[in-house]
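# sequence first, predicted model second:
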Amino acid sequence: MKVSEIIDQLGLKVISGEKGLDREVSGAYVSDLLSDVMGNAREGQIWITLQVHQNVMAIASLKDMAAVILVKGLQANENTIHHSDEEQIPILSSSLSTYEITGKLYALLNKQ
């Protein structure tokens, strides 16, 4: 499933990284601890977090993640947005809590 399809299905808002909307999604990783994501996330996953600073994109790029979803309507910092556009890794936003968006994404990815 592509990032763009997940956006449509879950009603996510695209903040940045529009050129990466065709990335294929292999799963998801949920964590707010950067070292945890760096050590355990896998290529092609969507990262769900409440972190908004530019280190998020450094790790997303390092791990070649498909996208980042910010929860609770949070907005990324300007530097984070710029890095997202450069790396073509979309930053998406949901008004839902981490628990809610994770459950919805899990159900969506596992109905295929």
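Okay, I see it.

# every contact and neighbour count from this point should use C-alpha atoms.
OK.

# what is the burial count for the nearest residue to residue 37 once chain neighbours are set aside?
Nearest non-adjacent residue to residue 37, counting by Cα to Cα, 6 or more residues apart in numbering: residue 31, 6.5 Å away. Using other Cα atoms under 10 Å, residue 31 has 16 neighbouring residues.

# so residue 31 sits against residue 56, correct?
No - at 11.0 Å, residue 31 does not count as touching residue 56 under the criterion of Cα atoms under 8 Å.

# just to revisit the earlier point, enumerate every residue touching the residue nearest to residue 37.
Contacts of residue 31 were listed using Cα atoms under 8 Å, 6 or more residues apart in numbering, and they are 37, 47, 48, 49.

# A further structure is provided below for comparison with the first:
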Amino acid sequence: MTVADWVRASSLEVLCGESYTARRQIHGGFCGDLLSWAMTHASENDAWMTVIGHVNTVAVAVLTKAACIVLADGAPLDEAAKKKAEENKMVVLRTQRSAFETAAELSALLQEEKRRKNE
């Protein structure tokens, strides 16, 4: 599933990187706000759900090759982070829902996609 597919199926707001959403594949998800933990546990092509909209979050997302960053609970994206995301072609989304609700939705959509491919 692409980031664009998820945005269309959900109430996610694209904060930056909209032109990259159709090319970014999501293979899984990661929830967490501790950057050092994310560096060692997030996987390539994960959608990373967090409430930390800081420049260092973008740096970790780029390092781990995340599909996108999703700011949960309506968390803000600071200007330095937005600039860094744009420079690194990182997609940043926002939702008013919790990270738990957002991850549950993503999981259901990925499972449905997998089921359709296996039919």
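Structure received. Bear in mind the structure is a predicted one, so any value in this text is a computation, not a measurement.

# if we can go back for a sec, quick check: the residue nearest to residue 37 of structure 1 vs residue 13 of structure 1, distance?
As judged by Cα to Cα, to the nearest Å, residue 31 of structure 1 and residue 13 of structure 1 stand 20 Å apart.

# which helix runs longest in structure 2?
helix 99-118 (DSSP state H).

# which outside residues touch it?
Contacts for helix 99-118 of structure 2 (Cα under 8 Å, 6+ apart): 1, 6, 27, 28, 29, 30, 31, 49, 50, 72, 73, 95.

# tabulate those residues (JSON lines), appending secondary structure, distance to residue 109 of structure 2 and neighbour count.
Below are the contacts of helix 99-118 of structure 2 laid out as JSON lines (DSSP: H, G, I helix; E, B strand; the rest coil; distance: Cα to Cα, whole Å; neighbours: other Cα atoms under 10 Å):
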{"residue": "1", "secondary structure": "coil", "distance to residue 109 of structure 2": "8", "neighbour count": "17"}
{"residue": "6", "secondary structure": "helix", "distance to residue 109 of structure 2": "8", "neighbour count": "18"}
{"residue": "27", "secondary structure": "coil", "distance to residue 109 of structure 2": "11", "neighbour count": "17"}
{"residue": "28", "secondary structure": "strand", "distance to residue 109 of structure 2": "10", "neighbour count": "19"}
{"residue": "29", "secondary structure": "strand", "distance to residue 109 of structure 2": "11", "neighbour count": "23"}
{"residue": "30", "secondary structure": "strand", "distance to residue 109 of structure 2": "15", "neighbour count": "20"}
{"residue": "31", "secondary structure": "strand", "distance to residue 109 of structure 2": "16", "neighbour count": "20"}
{"residue": "49", "secondary structure": "strand", "distance to residue 109 of structure 2": "15", "neighbour count": "25"}
{"residue": "50", "secondary structure": "strand", "distance to residue 109 of structure 2": "19", "neighbour count": "23"}
{"residue": "72", "secondary structure": "coil", "distance to residue 109 of structure 2": "18", "neighbour count": "26"}
{"residue": "73", "secondary structure": "coil", "distance to residue 109 of structure 2": "20", "neighbour count": "17"}
{"residue": "95", "secondary structure": "coil", "distance to residue 109 of structure 2": "16", "neighbour count": "20"}
